[in-house]
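# What would the 3D arrangement of this be:
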Amino acid sequence: MTITPPALSVFETLESEVRSYCRGWPAVFDRAQGSRLHDEDGHSYLDFFAGAGSLNYGHNNPVLKRALIDYIERDGITHGLDMATSAKRAFLEAFQNIVLRPRDLPYKVMFPGPTGTNAVEAALKLARKVKGRESVVSFTNAFHGMSLGSLAVTGNAFKRAGAGIPLVHGTPMPFDNYFDGRVPDFLWFERLLEDQGSGLNKPAAVIVETVQGEGGINVARAEWLRALQSLCERQDMLLIVDDIQMGCGRTGGFFSFEEAGITPDIVTLSKSISGYGLPMSLCLFKPELDIWEPGEHNGTFRGNNPAFVTAAAALNAYWADGQMEKQTLARGEQVERALLEIVAEDTGSGARFRGRGLVWGLEFTDRTRASAICARAFELGLLLETSGPESQVVKLLPALTVSPEELDEGLRILARCVRETA
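Below you'll find the model as predicted:
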């Protein structure tokens, strides 16, 4: 496919240099439906990016779109702060009945500002308030958001540098398999906690992603997560699971920690919780932790009622019957088989892959190759992004509603890109 980059336009002349995705995908997108985007020149693209995980049910999902249009046409509340609305009630009832009760999860629901980093900030503030301590432990290659509190528990040096000030009260520890299995799990962490001379202030909490999406698709083992929960219980620390990208079914179960059989003290959700790409986030926590004073943490747009409408529609359409998890795991097996073939064919490159459900990463010894593969994929009509601290991993993040045929099409394009960049 021949793609003509957009001419110098209002994007280049007026928009900040901070923009990034548009540099790798030089097109002006105009329409989208399901797993396809279309630019204004008529080119079609298969989407293995899904709004960075915000579009688990695809673009303009017809079920969610109908619910949203009906709500807007009847002049339903759009902006509601934290007032009680019928849209919020419908979401809370669906979330309780379809997600929380069947999993025996006791959580209270908090609506912070509508982005993922807002949910993380709320989680960090609450943990510190409950425990009366400042320090929070995070993990190597973690990513938790771009506001200052979230950056303090993020590992990426480039993103941390953007803060412009010291990022304090966060302490990194090794993520699962950081030492390639040569060091027992949590040896360093627990030794520091128990040594009065270590210099580590007693943490209020530990924050972790079960799969590090931006960090390179690093997958924590279920036994590692269980051991982490046990360590937190022994050491009187709260366990926060950041499920912003991996929640809402990305790894199979609605929550990514379900496979490990753990119950975190606090959970953050955003991205696909609205189902339609509308801004929305949740901070979930055990009832005994709900010691907030009214208005102690708030945000003008925490009452995004159109997002409540599509979120409730997504839960009712995709999670009430238990089929979404089975479908995602089946699609994941399809991806895994294709990646096995790609790695087997690409001998001598040191290629390896990892993932769960419908999030996968393909990594090469040559740290520049992932970017070349993603650039070639765009030319062939496939949207892929890189991840990892050196952008060294090709990240596959298709919609959960992708068809087997679309998945196969994208995987064939990926295989071609790997061959052509060898």
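
# rest of the way, CA atoms for contacts and neighbours
Will do.

# Quick check, G155 in contact with M146.
No. Assessed by Cα atoms under 8 Å, G155 is found out of contact with M146, at 11.4 Å.

# So between those two, which is more surrounded?
Between G155 and M146, counted using other Cα atoms under 10 Å, G155 has the larger neighbour count: 20 against 17.

# That one and S20, how far apart?
20 Å (Cα to Cα, to the nearest Å).

# same check, this time on R66
R66 is 32 Å from S20, by Cα to Cα.

# any chance you could map the strands in the stretch 51-200 of the chain?
For the stretch 51-200 of the chain, applying DSSP state E, counting those that start in this stretch gives strands covering 108-110, 136-139, 170-173.

# TSV for those strands, including mean neighbour count and distance to A370?
Listed next are the strands of the stretch 51-200 of the chain as TSV, based on neighbours: other Cα atoms under 10 Å; distance: least, Cα to Cα, whole Å:
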stretch	mean neighbour count	distance to A370
strand 108-110	18	38
strand 136-139	24	24
strand 170-173	19	27
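
# of all those strands, which lies closest to E296?
Of all these, strand 108-110 sits nearest to E296, with 11.9 Å by Cα to Cα.

# Run through who's touching that closest one.
Residues outside strand 108-110 that contact it (Cα atoms under 8 Å, 6 or more residues apart in numbering): 282-287, 290.

# Go through those residues and name the one nearest L358.
Set against L358, the nearest of the contacts of strand 108-110 by Cα to Cα is L282 (22.1 Å).

# which residues does that closest one contact?
L282 sits next to 109-112, 119, 268-270 when contact means Cα under 8 Å, 6+ apart.

# what do you get if the cut-off is 10 Å, keeping everything else the same?
Counting by Cα atoms under 10 Å, 6 or more residues apart in numbering, L282 touches 108-116, 118-120, 122-123, 244, 267-271, 273, 302.

# again with A220
So A220 contacts 175-177, 208-212, 257, 260, 355 (Cα under 10 Å, 6+ apart).

# now it: how far from G388?
From A220 to G388 the distance is 15 Å (Cα to Cα).

# Also R191?
As judged by Cα to Cα, R191 and G388 stand 29 Å apart.

# The two: which is more packed in?
Legend: neighbour count by other Cα under 10 Å for R191 and G388, higher for G388 (21 against 11).

# The closest residue in space to that one that isn't next to it in sequence: how many residues sit nearby?
Take G388 and drop its neighbours on the chain: the residue closest to it by Cα to Cα, 6 or more residues apart in numbering is G216, 3.8 Å away. Here the count is done by other Cα under 10 Å, and G216 has 26 residues near it.

# How about the contacts made by G216?
Applying Cα under 10 Å, 6+ apart to G216 gives the contacts 141-142, 354-355, 360-363, 386-395.

# W319 and G275 touch, don't they?
No. With contact defined as Cα atoms under 10 Å, W319 does not count as touching G275 (11.8 Å).

# does T268 sit in a helix, a strand or a coil?
With DSSP: H, G, I helix; E, B strand; the rest coil as the basis, T268 sits in strand.

# Please apply the same query to S371.
Relying on three-state DSSP, one would call S371 helix.

# Go ahead and confirm it touches T386.
Yes. Here S371 reaches T386: they are 6.5 Å apart, a contact under Cα under 10 Å.

# Another sequence for comparison is provided below:
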Amino acid sequence: MNEKLQLIEELESSVRSYVRSFPTVFTKARGYKIWDEDGKEYIDFFAGAGALNYGHNEPSMKKKLVDYILDDGITHSLDKATDAKIEFMEKFRDVIMKPRDMDYKIMFPGPTGTNTVESALKIARKMTGRTDIVSFTNGFHGMTIGSLSVTGNSMKRQGAGIPLNNTVTMPYDSFTDDGQDTLDYFERFLQDNGSGVAIPAAVIFETVQGEGGINAASMEWMQRLERVCREWGIIMIVDDVQAGVGRTGTFFSFEPAGIKPDVVCLSKSIGGYGLPLAITLIKPELDKWKPGEHNGTFRGNNMAFVTASESLTYWEDPEFEKSVQAKAEKVTNFLNDMIEKYPEMNAHKKGRGLMQGISSDVEGFSEKVAEHAFERQLIMETAGGHDQVFKLFPPINIDEEGLQAGLDIIELSIQDALASMGLKETEKATQ
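Prediction:
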């Protein structure tokens, strides 16, 4: 074993994860490319689990950040006023909210996805006086206790070590695979006072479930869920931590459905550069916090404000969004072609935008594809309760050449996996 990886083995906690899937020492990254200490060049279809939607070391953000640091700009400020924070808020209002006719207060809850979810759950309970939260099967919302309580993965839930209470899990769209609208089930629970389910403070959901297997809710399902929430006075929270910031083809993943959530959770790529930042968007009538009632030492990450402001420049040009959607269509066509071309995968397509993947019913197949992809110098992860989905997450600003190169490696990796598992009589694929 490499000496540096041996040091990781000796010193780092066994909880480490990605270094096991990608066992090399990375030293440099730019755009969609990342290099290891041996000079090997990898294509990154992982994008920091959605934190690097604009790729690594995006040049304009890097320049703004370096200039800010060299000018002794404020780094840490809690929630004091700084130029960097004000610039971000103005730009987010003018570039993102105003063109979409959105009216939200912007809350800085702390720097991570689980921070924004925790704040959303708190404000829903505070404003309704109710305790229960409805979440959905296969949802993932974070690793702190409140967020974990609305997360579906049993292994992650067990890590809490205590009962996770005051939540109710309902079936996500198409969870039952019987053609039934799963919201029939949810509404029945609300209507029947013998169901044992109290009217909840809120529902929380992802429009596309990233960790849960790239499950995408239909527009009709989301629209009906909004109607149910309005009818029963339930606060609707959209967790857009992974699916937002352009990942599904529009800045917010829920835009195509035309819904207007009460609370929106954003993190990961909202910082633009991979620096920690999270925001919670709250409808003004719900923003009834007492000063300091929810806080966090690192909620004023000014370096992230600088890069976040610069990242929003992409969204000033409508052509950028169209380019993301065009690349998403290319990925969709590629995945459909793979499913038709290699029926041995026993697979179907999942997700939308540049958040798509293939789910295989062959045990261990998707993990094999990701493993062979890494051998061919492409970084890609799996998702789903059984890692049954291999997941394409390229930067949304990747160029056509990089996207095609990654797709070519994936097809070769599918061939590798089929051959290594004895699923197809073929010579081992060669690049």
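
# Now check structure 2 for the residue matching Q327 of structure 1.
Aligning on TM-score structural alignment places Q327 of structure 1 opposite S323 in structure 2.

# Could you confirm its match falls within a helix?
Yes. Per three-state DSSP, S323 of structure 2 lies within a helix segment.

# Next, the contact list for it, please.
Counted by Cα under 10 Å, 6+ apart, S323 of structure 2 has contacts 249, 329, 396-399.

# Relative to T171 of structure 1, how far out is the counterpart of L183 of structure 2 in structure 1?
The alignment partner of L183 of structure 2 in structure 1, by TM-score structural alignment, is F186. Going from F186 of structure 1 to T171 of structure 1 by Cα to Cα gives 14 Å.

# what do we get in structure 2 for L81 of structure 1?
In structure 2, L81 of structure 1 lands on L78 (TM-score structural alignment).

# swap that for F364 of structure 1, sorry
In structure 2, the residue paired with F364 of structure 1 is S360, using TM-score structural alignment.

# Now its match: closest residue in space that isn't a chain neighbour?
Leaving out its chain neighbours, the residue that sits closest to S360 of structure 2 by Cα to Cα, 6+ apart is A347, at 4.2 Å.

# Can you name the residues that contact the aligned partner of that neighbour in structure 1?
Correspondence of A347 of structure 2 to structure 1, assessed by TM-score structural alignment: A351. By Cα under 10 Å, 6+ apart, the contact set of A351 of structure 1 is 339, 342-345, 362-366.

# Am I right that F353 of structure 1 falls within a strand?
Yes. According to three-state DSSP, F353 of structure 1 belongs to a strand.

# Figure out how far stretch 223-243 of structure 2 is from the centre of its chain.
Between the centre of stretch 223-243 of structure 2 and the centre of its host chain there is 18 Å, according to Cα atoms, centre = their mean, to the nearest Å.

# Can you give me the buried ones in that stretch?
By neighbour count, with 16 or more other Cα atoms under 10 Å as the criterion, the buried positions of stretch 223-243 of structure 2 are 225-226, 228-229, 234-243.

# ok, now stretch 360-372 of structure 1?
For stretch 360-372 of structure 1, by 16+ other Cα under 10 Å, it's 360-364, 369-372.

# try stretch 277-284 of structure 2
Within stretch 277-284 of structure 2, the residues scored as buried using 16+ other Cα under 10 Å are 277-283.

# N97 of structure 1 pairs with which position in structure 2?
N97 of structure 1 maps onto D94 in structure 2, by TM-score structural alignment.

# what's the closest non-adjacent residue to I291 of structure 1?
Using Cα to Cα, 6+ apart and skipping residues adjacent in sequence, the residue nearest I291 of structure 1 is V130, 7.3 Å away.

# dump the residue contacts of the aligned residue in structure 2 for that neighbour.
Taking TM-score structural alignment, the alignment pairs V130 of structure 1 with M127 from structure 2. Residues in contact with M127 of structure 2 (Cα under 10 Å, 6+ apart) are 201, 235, 285-289.

# Ok, Q325 of structure 2 next?
For Q325 of structure 2, the contacting residues are 246-250, 319, 331, 352-354, 396, by Cα under 10 Å, 6+ apart.

# can you give me the helices in the stretch 201-350 of structure 1?
222-234, 305-318, 323-345 (DSSP state H, counting those that start in this stretch).

# winner for burial among these?
Stretch with highest mean neighbour count among these: helix 305-318 (a mean of 24; mean count of other Cα atoms under 10 Å).

# For G76 of structure 1, which of the helices of the stretch 201-350 of structure 1 is the nearest?
Per Cα to Cα, nearest to G76 of structure 1 of these: helix 305-318, 8.2 Å.

# ok, of the contacts of M127 of structure 2, which come out buried?
Neighbour counting by 16+ other Cα under 10 Å classes 201, 235, 286-287 among these as buried.

# In space, not sequence, find me the middle residue of structure 1.
Q245 (1.2 Å; Cα atoms, centre = their mean).

# residue in structure 2 matching that one?
Alignment note: Q245 of structure 1 maps to Q242 in structure 2; criterion TM-score structural alignment.

# And R31 of structure 1, by the same measure?
Aligned partner of R31 of structure 1 by TM-score structural alignment: K28.

# Would you mind measuring from G73 of structure 2 to V245 of structure 2?
Taken as Cα to Cα, the span from G73 of structure 2 to V245 of structure 2 is 26 Å.

# what's the answer for D67 of structure 2, then?
According to Cα to Cα, D67 of structure 2 and V245 of structure 2 sit 25 Å apart.

# before we move on, what about A84 of structure 2?
For A84 of structure 2 relative to V245 of structure 2 (Cα to Cα), the value is 20 Å.

# Which one's more surrounded, those two?
V245 (28 against 22).

# surely that one meets F251?
Yes. Counting by Cα under 10 Å, V245 of structure 2 does reach F251; the two are 4.5 Å apart.

# Overlap of the contact sets of these two?
Common neighbours of V245 of structure 2 and F251, counting by Cα under 10 Å, 6+ apart, are 312, 315.

# For N61 of structure 1, see how far away L68 of structure 1 is.
To N61 of structure 1, L68 of structure 1 is 10 Å away according to Cα to Cα.

# What residues does the aligned partner of S387 of structure 1 in structure 2 make contact with?
Applying TM-score structural alignment, one finds that S387 of structure 1 aligns to A383 in structure 2. If you count contacts by Cα under 10 Å, 6+ apart, A383 of structure 2 has them with 209-214, 357-359, 366-367, 389-391.

# what's the answer for E381 of structure 2, then?
For E381 of structure 2, the contact set (Cα under 10 Å, 6+ apart) comprises 18, 21-22, 45-46, 49, 357, 366-367, 369-371, 373-374, 387, 389-393.
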